[in-house]
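**Q** Model the following, please.
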Amino acid sequence: MTENPRAPRITATSRRNMLFGTAAAGAALFAAGCTSNESNDGKEDEAGSANVADDKPGKKVTIGFAGPQADHGWLNAITTQAKNRAKKYKDVTLESTEGSNDNAQQIGQVETLINKKVDVLVILPADGKALTQVGLKAMRAGIPVVNLDRIFDSQQAYRCWIGGDNYGMGLNAGHYIGEQLKDKKNAKVVELAGIDNLELTRQRSKGFDDALKNYPNIKKVARQSAEFTVESGQAKMAQLLRAQTKFDALWNHDDDQGVGAERAIKQAGRDEFLMVGGAGSKRVMEAIKKDDGVIKATVLYPPTMAASAIDLARALGQGKGVSGMAEFEIPASLTLYSAVVTKENVDEYLPIGFT
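**A** Presented below is the predicted three-dimensional model:
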């Protein structure tokens, strides 16, 4: 799944407040600025378009894209989002690698893109720490790097980081569950986490626990860590169900492993609790809309960040900014908001649900 150990958090209250929008929000570049720093005598033209990237063809930009193997629904959506956004621009050529979970192989793929002298690199590293040196190599070669989600160990290895908010994901899941159970005495919740040796899992659990502190009537009675796979989700959920004969809510960190969790729930014939998913798969959103099972919500970790990364890379390559900010340069770090998708707002988010 995704890893983001250091990302700063924002406190936006809705999807419309996110720094970067989604594919459903339109194809325009979003809230980040990058200009050539030319003042034009301190004035802009009527539309301020001289230094602002837009949909109109401009300077041709070759963007290199390197990510992990698309062996997970979310990662597959990342690759799809990047490719589809690049196709939107007539002035963008995307050089995409096959994707690999092998660090040495991914390093080699990035080095090939560096040798091709692409204008900008977008990198979602399989392991941020392991790929830091190749990020540094690109930056030293004069190729700006947009670091996507899993962060490098050094800020010198990237020009801009953009990714999701793991702590906020857990926090919002906890607050949603808390509000549903706030009037229930001695409410019990369980947690089906991801891979425990990943910082992202620890951040999600911490956010969840911190949120529950606001609801003294709720106690987390059990936690199991799975591996972001269907098989592990089913096995670990079955263990939770055997150990806990009755509880009121379940938070599952990942919608892909949630497929297995739902199988275990159905096999056990349990339905006394509500379930909140994580990441925002289309399958889960459709279940939320249908509203005939335990799934009531999912907390987003938007793969649309990859489309926004292409927007950023294009702006960097053209030396232009993006409308909506006063700053001359794009921010060093951009954190997407982890919105909670429920029956009330699911139609808004369905277009960005991943398969």
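
**Q** going forward, measure contacts between C-alpha atoms and count neighbours the same way
**A** OK.

**Q** can you pull out the strands in this structure?
**A** Here the chain has its strands, by DSSP state E, at 61-66, 92-96, 120-123, 145-148, 160-163, 187-193, 218-225, 249-252, 274-279, 295-300, 333-335, 340-341.

**Q** ranking those by burial, who's on top?
**A** Stretch with highest mean neighbour count among the strands of the chain: strand 120-123 (a mean of 29; mean count of other Cα atoms under 10 Å).

**Q** To compare with the earlier structure, here is another sequence to fold:
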Amino acid sequence: MRMKIRFATLALSLLVASTSALADLKVGVSMSQFDDNWLTYLRESMAKKAKSEHVQLQFEDARADVVKQLNQVQSFISQKVDAIIVNPVDTAATRNITEAAVKAGIPLVYVNRRPDELKLPEGVVTVASNDLEAGTLQMQYLAEKMGGKGSVVIMLGDLANNSTHNRTKGVKEVLAKYPDIKVVEEQSAVYLRDKAMDLMSNWLLGGKEFNAVAANNDEMAIGAAMALQQAGKAKGSVLIGGVDGTPDGLSAIKRGLLAVSVFQDAKGQANGAVEAAIKLAKKEKVEQNVWVPYQLITPENVDSFQQRLKD
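**A** Presented below is the predicted three-dimensional model:
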């Protein structure tokens, strides 16, 4: 009987030790900013994935400050975390972050936004989606709905991020095939709904006329739609496209405020980033660029994406 108790006690202690070892894996996460809707879904999905993997995440908000983000990474290094995940504030200003992590021998995963550096060193990977694809899918749909002619305004995101430039590049690559569609305005609303409302209101007050809006994200697309409604424009009279497929964006498509969006898989990117961090911490091989595909969201398939977010 005593022997059975000893074996049971030993088994229990081994289980506790094993669980503890798993939970001891600590990953520092620096987000460019907490008050961004889509990045909130990304952060929540990372937390959920980490919990299922018994990994401890320490989240920090860089508040759109490059220096603050570098300081956070340096703090993670001093804490001797097992890996670091960074959602960059500025994709052109990541070199110091990369160098600090590599020098410390700590694996680094960039999530959602790939650094501008053409080649990243060993032990540094990116989990993101191809933003060129997002712009292409969005504008191709709008161009076809416009019948290949008319005018469009482009709402740009944060100019410090290559996601803005690549999504816009995708839009313009499609427009190059449609010479009868003209760009009448192109300005930044830094990915924010209220800034987009102000920008759209200014365009309307300035007498600008257009048939479509190609916005770099859903928040700006919704802001544009709200400003158009306030100006007395009939719902659907201007085709509006977004990117991300947020719950608000999907709801706006259902209500006829947006014509289209492009689904950016927050859960897919989150899972990929956490999995990459775990593998790198365990000295396992990981592809240097993990691409999570974009998908077109239209009024015809929006229900399936809403269900997907619930699952």
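
**Q** just to revisit the earlier point, want to try CSV for the strands of structure 1, with distance to Gly317 of structure 1 as columns?
**A** Formatted as CSV, these follow (distance: least, Cα to Cα, whole Å):
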stretch, distance to Gly317 of structure 1
strand 61-66, 6
strand 92-96, 10
strand 120-123, 6
strand 145-148, 11
strand 160-163, 13
strand 187-193, 39
strand 218-225, 42
strand 249-252, 39
strand 274-279, 30
strand 295-300, 29
strand 333-335, 18
strand 340-341, 34
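
**Q** where exactly do the helices run in structure 1?
**A** Assigned helices in structure 1, in chain order: 73-88, 103-115, 132-140, 166-181, 199-212, 230-243, 255-268, 282-290, 305-318, 346-349 (criterion: DSSP state H).

**Q** ok, and which of those helices has the densest surroundings?
**A** Counting by mean count of other Cα under 10 Å, helix 305-318 has the highest mean neighbour count of the helices of structure 1, with a mean of 26.

**Q** That helix packs against which elements?
**A** Here helix 305-318 of structure 1 touches strand 61-66, helix 73-88, strand 120-123, strand 145-148, strand 160-163, going by 3 or more Cα pairs under 8 Å, 6 or more residues apart in numbering; DSSP states H and E.

**Q** Go again with 7 Å.
**A** Secondary-structure packing of helix 305-318 of structure 1 (3 or more Cα pairs under 7 Å, 6 or more residues apart in numbering; DSSP states H and E): strand 61-66, helix 73-88, strand 120-123, strand 160-163.

**Q** which residue lines up with Thr298 of structure 2 in structure 1?
**A** Alignment note (TM-score structural alignment): Thr298 of structure 2 maps to Thr342 of structure 1.

**Q** Identify the residue of structure 2 aligned to Gln203 of structure 1.
**A** Gln203 of structure 1 maps onto Asn166 in structure 2, by TM-score structural alignment.

**Q** thought its match was touching Ala134?
**A** No: under the criterion of Cα atoms under 7 Å, Asn166 of structure 2 is not in contact with Ala134, lying 8.5 Å apart.

**Q** Can you add distance to Ile218 of structure 1 and give the helices of structure 1 back as JSON lines?
**A** What follows is the helices of structure 1, written out as JSON lines (distance: least, Cα to Cα, whole Å):
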{"stretch": "helix 73-88", "distance to Ile218 of structure 1": "31"}
{"stretch": "helix 103-115", "distance to Ile218 of structure 1": "42"}
{"stretch": "helix 132-140", "distance to Ile218 of structure 1": "42"}
{"stretch": "helix 166-181", "distance to Ile218 of structure 1": "7"}
{"stretch": "helix 199-212", "distance to Ile218 of structure 1": "7"}
{"stretch": "helix 230-243", "distance to Ile218 of structure 1": "18"}
{"stretch": "helix 255-268", "distance to Ile218 of structure 1": "22"}
{"stretch": "helix 282-290", "distance to Ile218 of structure 1": "23"}
{"stretch": "helix 305-318", "distance to Ile218 of structure 1": "34"}
{"stretch": "helix 346-349", "distance to Ile218 of structure 1": "26"}
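
**Q** Indicate which one of those helices is closest to Val146 of structure 1.
**A** helix 305-318 (6.6 Å; Cα to Cα).

**Q** do you know how far the closest residue to Met226 of structure 2 other than its chain neighbours is from Arg255 of structure 2?
**A** Nearest non-adjacent residue to Met226 of structure 2, counting by Cα to Cα, 6 or more residues apart in numbering: Met197, 6.7 Å away. Applying Cα to Cα, to the nearest Å, one obtains 18 Å for the distance of Met197 of structure 2 from Arg255 of structure 2.

**Q** Ok, Pro121 of structure 2 next?
**A** According to Cα to Cα, Pro121 of structure 2 stands 46 Å off from Arg255 of structure 2.

**Q** cool, and Asp244 of structure 2?
**A** Distance of Asp244 of structure 2 to Arg255 of structure 2, computed by Cα to Cα: 17 Å.

**Q** Report the separation between the two terminal residues of stretch 259-273 of structure 2.
**A** Length of stretch 259-273 of structure 2, first residue to last, Cα to Cα: 31 Å.

**Q** Tell me who's in contact with Trp38 of structure 2.
**A** Counting by Cα atoms under 7 Å, 6 or more residues apart in numbering, Trp38 of structure 2 makes contact with Thr246.

**Q** what residue of structure 1 takes the place of it?
**A** Using TM-score structural alignment, Trp38 of structure 2 pairs with Trp74 in structure 1.

**Q** and if you look at Arg113 of structure 2?
**A** In structure 1, Arg113 of structure 2 lines up with Arg150, judged by TM-score structural alignment.

**Q** Also Thr126 of structure 2?
**A** Using TM-score structural alignment, Thr126 of structure 2 pairs with Trp161 in structure 1.

**Q** surely its match meets Pro144?
**A** No: Trp161 of structure 1 lies out of contact with Pro144 (Cα under 7 Å); the separation is 11.3 Å.

**Q** what sits against Thr132 of structure 1?
**A** Counted by Cα under 7 Å, 6+ apart, Thr132 of structure 1 has contacts 152-154, 157.

**Q** switch the cut-off to 6 Å
**A** By Cα atoms under 6 Å, 6 or more residues apart in numbering, the contact set of Thr132 of structure 1 is 152-153.

**Q** And it, how far from Glu191 of structure 1?
**A** Computed as Cα to Cα, the Thr132 of structure 1 to Glu191 of structure 1 distance reads 33 Å.

**Q** how near is the aligned partner of Gly317 of structure 1 in structure 2 to Ala104 of structure 2?
**A** Aligned by TM-score structural alignment, Gly317 of structure 1 pairs with Ala281 of structure 2. For Ala281 of structure 2, the distance to Ala104 of structure 2 equals 13 Å [Cα to Cα].
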